[in-house]
Every structure is written in structure tokens, then in C-alpha cells.
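**Student:** Okay, sequence plus prediction incoming.
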Amino acid sequence: MNERATLHSLVDALLADRHDLLTNYFAERGARLEALVWSPERTVCDCPQIAFLIDYWQNLRNGTDLPPVDSISPFGMKPALGHIVLIDMVDDGWDGVFRLYGTRVAETYGADMTGRRISEIDGGNYVSLFFRALYRAASLRRESLYTHHFPPPHVAVESWQRIMLPLCDAEGRVTRFLCSNIAGPWRPPHARTKLPSPAFTTA
């Protein structure tokens, strides 16, 4: 299956809530999709930064469908600073450009992705395709989304938790996402089943 066909199949699975297909997608690559929750509550996980951003986004909605892109402020997001990622949708939502890549996220990943595309994550591997599908589907559903996945055992970071909160332009189109990526513990080399990955390989 080529890249575009894989993207379409993942988006279709997300739109249809076919968690079995998504779980298999990860399992076939030695990884695990632990959770995928649409419109999550602040109690979806124990990460204070994610809980804060869910509350912040809900308050910005103020009874509307989605908050506008110009409603967010760095001064209002201090409890999550360093973990915040802003992504501008491009190619009709099939890809995204990192407008802001939090310093703590960059430290863990090993590179600042600001100005680069989602499709560039780890050379466009399986998780890059999955993330592109997530943002495309969330744009179409106009919903927030939480995910928690465990990479293959050779990857240095044990897990990633992610919140994706859509923002709209003046015409009501989803054009940006307010996100937070929280890394799990580092795995010592003896706990990995394959050759150690470079530290920046966290997908």
C-alpha cells in the first residue's frame, strides 16, 4: 500500500472509530496504541499540562463550536509552556507545519521542528503517517483528540501522550491545532530488544 492509500485508510478508520484497525496498524510495527479518545475530558490522563490545556481550550470556546486561532495567548498558557506545539494545517489538512515546537518537546525529540512538516518526523515513518491522519480526521470531525502510544522496544522513549485541540479561522475552517506532547520515561539500553536508537528517534 502506498503512502496516500495508507493515509486514506487511517483517516477512514479514525472517522469510523475503527480502533481495531488502528491497534493493528501499531501492532504490525512492534508498537502499541494505548488510547485514542475523541473530545477528552481533563481527567483523560494524569498529565497536568494536558489537563490545563483542555480546560483552557474549553474556556476559549465560550459556547461556540471551536475557538478562533487568534484567541490563544502565551500569557494564558504559562502552566504548559515548553510542552506546547502549534501546527498550521496545509495541503487541505493532509499535512501540517510546526508553527511552534515547545522547548521541552524539542529537548526530548532531539531537534526543533519549528517550520518543518509533520511528514518530516522520523523520515516520514509509520507514526508520521499516523499523525498526519490524526490531524486530517480531527479537522473533518472538528473535535479535540487525545492519544497515548508506545513506540517499538528499540526506541529510547517509552511512550508519548498527545492532546490535539482544533482552532478555526474567521470562516470557521480548522486551520491550526494547539497541542501538547508529553514523553514518558527514557528506557535504559538493556531494556531495549534491538540495537539502541539515537536519542532523537522517539516515534
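**Tutor:** Everything's here; your move. Residues are numbered from 1 along each chain as shown.
**Student:** rest of the way, CA atoms for contacts and neighbours
**Tutor:** OK.
**Student:** Select the longest helix from the protein.
**Tutor:** For the chain, the longest helix by residue count, based on DSSP state H, is helix 126-141.
**Student:** ok, and for that one, which residues are buried?
**Tutor:** 126-139 (16 or more other CA atoms under 10 Å).
**Student:** Nearest to Leu165 among those?
**Tutor:** Distance to Leu165, by CA to CA, is smallest for Ala138 among these, at 8.6 Å.
**Student:** what's near enough to touch that closest one?
**Tutor:** Ser144, Leu145, Pro166 (CA atoms under 8 Å, 6 or more residues apart in numbering).
**Student:** Would you mind giving those as a markdown table with secondary structure and neighbour count added?
**Tutor:** Below are the contacts of Ala138 laid out as a markdown table (DSSP: H, G, I helix; E, B strand; the rest coil; neighbours: other CA atoms under 10 Å):
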| residue | secondary structure | neighbour count |
| --- | --- | --- |
| Ser144 | coil | 25 |
| Leu145 | strand | 22 |
| Pro166 | strand | 25 |
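**Student:** Which one of those is nearest to Glu158?
**Tutor:** Nearest member of those to Glu158, counting by CA to CA, is Leu145, at 20.7 Å.
**Student:** who touches the helix or strand hosting Leu86?
**Tutor:** In this assignment (DSSP states H and E), Leu86 forms part of strand 84-90. Strand 84-90 is contacted by residues 95-102, 105, 174-181 when judged by CA under 8 Å, 6+ apart.
**Student:** try it against this one:
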Amino acid sequence: MRDEFIYASISADDSNLQRLLPDTRNYTLRNYAISAVRNADLDINQFIHPQHRCLVDWFRSKYRTDIDGVIYKLFDPLDVKPALGTIVVLEPTDDYADYRYRLYGSRVVDTYGADLTGRTGGDLNTESTRNVRPQYQASARNNITVYTEHDRERTRELDKITRWDRWSRLILPLVNEENRVKRLIVSMVATEIPFNSA
């Protein structure tokens, strides 16, 4: 298990935040690492991927200290064009036990082979949704930004040689005026791991 991120520099030093996150040993994701940052402390310089930097820049421009967040109704996908294909918008249920996919980015569709817009995590109940549900719940229940990395086998290769992608997932909570999380903006970026380096 890795204990550092290679595509973000988010410190895991805050034990109060780390206690809010799922234990990586409970899930089947390969090289799963997770950390969190308070919304007020989010910094564009913590991220390498331009899609994540774009979203963090947008989030910081709309952030309000009085509600420790961004009003969900302010999100317009056209404001974050560089990140569009990687974005998944989730609408959590009132108890945060499940979520509905309101938008499923084209690059994510290309990778997974299906558009899940309109579906719920509970409808699918796949190994993948069971692995990511606790990440989304931690962000929504605690109104914190969550960042994860894990490796996933690349299955759509013609040469049949085992290859892996490193998935970097940034989860930003959006709130209503009462500081209740109403949407999660998730940017999922896959980076091919150089052959024989996994």
C-alpha cells in the first residue's frame, strides 16, 4: 500500500480529518490512498492534473467562508471547460447513504464503457460503486474535500498486455445556504502507468 500521492501533494497529517475517511484496507482498490483537506485550505498548488487545478480554481473563486463552501446552484459546467470530460456530478440522498449520477463525463464514459447519468450507486451495486461510495459519503457527510488515488487495470487494450491506469479522484462538496451538502463534483483523471513500473 502506498502512503503518498504522486499526482497531488495533500498532507495526511491532520488526524481529525483522517478519522473521517474510510480505511483503505477495507476495499479492493489496488494501491488505494485517500486524504482530505478542509474546503478553506484547498490550494490549486496541491494538484498536478490541469482538470483538478481548474476545478480548485473555480471552487476558490466561489467559496464563501460563512457556509464553508460553494452554493451548489452556482455550478455551471461551462465555467470549468478544461475539466468537463472528467466530471461526474452526484446528488446525494438526504441521509448520504446513496447518490444519483446527474452528469457523467465523456472521458469517464469512454473508460467505463457506459453512461451512468440518472442511475444510482445502489442500482448498480458493483464492486466499483461499493469501493467509491465511502469516499463520497465522507465528503458529503463532513463537507470536506476528498482526494483519492488507486490503480485500475486497463481492460480495453488490443495487445492484451496487462497495463494499469492510476486514477486520481478529486471530490468537491457543494452546499445549500444551510451548509448542507447537496452535490458532489468529482473529477476522475486516469493516467497510464508506464509499462513495468507498477
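**Tutor:** Nice, I can see it. Keep in mind that what you see is a predicted model, and the values were worked out from it rather than measured.
**Student:** What TM-score do the two superposed chains give?
**Tutor:** TM-score for the superposed chains, counting by TM-score structural alignment, normalised by the length of structure 2: 0.73, backed by 173 aligned residues with a CA RMSD of 3.1 Å.
**Student:** returning to that earlier point: and the longest helix of structure 1, how far out from the chain middle?
**Tutor:** A distance of 8 Å separates the C-alpha centroid of helix 126-141 of structure 1 from that of its chain, computed with CA atoms, centre = their mean, to the nearest Å.
**Student:** And for stretch 73-90 of structure 1?
**Tutor:** On CA atoms, centre = their mean, the centre of stretch 73-90 of structure 1 falls 13 Å from the chain's centre.
**Student:** One more: stretch 139-148 of structure 1?
**Tutor:** 9 Å.
**Student:** cool, stretch 69-85 of structure 2 as well?
**Tutor:** Using CA atoms, centre = their mean, the offset of stretch 69-85 of structure 2 from its chain centre is 14 Å.
**Student:** ok so, going back, just the closest of the contacts of Ala138 of structure 1 to Phe75 of structure 1, please.
**Tutor:** Pro166 (19.2 Å).
**Student:** Apart from its neighbours in sequence, what residue is nearest the aligned partner of that closest one in structure 2?
**Tutor:** Using TM-score structural alignment, the equivalent of Pro166 of structure 1 in structure 2 is Pro173. Among residues not flanking Pro173 of structure 2 along the chain, Leu184 sits closest, at 4.6 Å (CA to CA, 6 or more residues apart in numbering).
**Student:** Trace the one you found over to structure 1, please.
**Tutor:** Match for Leu184 of structure 2 (TM-score structural alignment): Phe177.
**Student:** Check the secondary structure at that match for me.
**Tutor:** strand (DSSP: H, G, I helix; E, B strand; the rest coil).
**Student:** dump the residue contacts of it.
**Tutor:** Leu86, Ile87, Asp88, Met89, Met164, Leu165, Pro166, Leu167 are the contacts of Phe177 of structure 1 under CA under 8 Å, 6+ apart.
**Student:** is it possible to export those to JSON lines including distance to Pro68 of structure 1?
**Tutor:** Shown next, in JSON lines, are the contacts of Phe177 of structure 1 (distance: CA to CA, whole Å):
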{"residue": "Leu86", "distance to Pro68 of structure 1": "13"}
{"residue": "Ile87", "distance to Pro68 of structure 1": "14"}
{"residue": "Asp88", "distance to Pro68 of structure 1": "13"}
{"residue": "Met89", "distance to Pro68 of structure 1": "14"}
{"residue": "Met164", "distance to Pro68 of structure 1": "15"}
{"residue": "Leu165", "distance to Pro68 of structure 1": "11"}
{"residue": "Pro166", "distance to Pro68 of structure 1": "9"}
{"residue": "Leu167", "distance to Pro68 of structure 1": "5"}
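**Student:** Wait, a helix at Leu36 of structure 1?
**Tutor:** No: looking at Leu36 of structure 1 with three-state DSSP, it is strand, so not inside a helix.
**Student:** which ones are touching the spatially closest residue to it that is not a sequence neighbour?
**Tutor:** Closest residue to Leu36 of structure 1 in three dimensions, ignoring its sequence neighbours and counting by CA to CA, 6+ apart: Thr147, at 4.5 Å. Neighbouring residues of Thr147 of structure 1 by CA under 8 Å, 6+ apart: Leu33, Glu34, Ala35, Leu36, Val37, Gln161, Arg162, Ile163.
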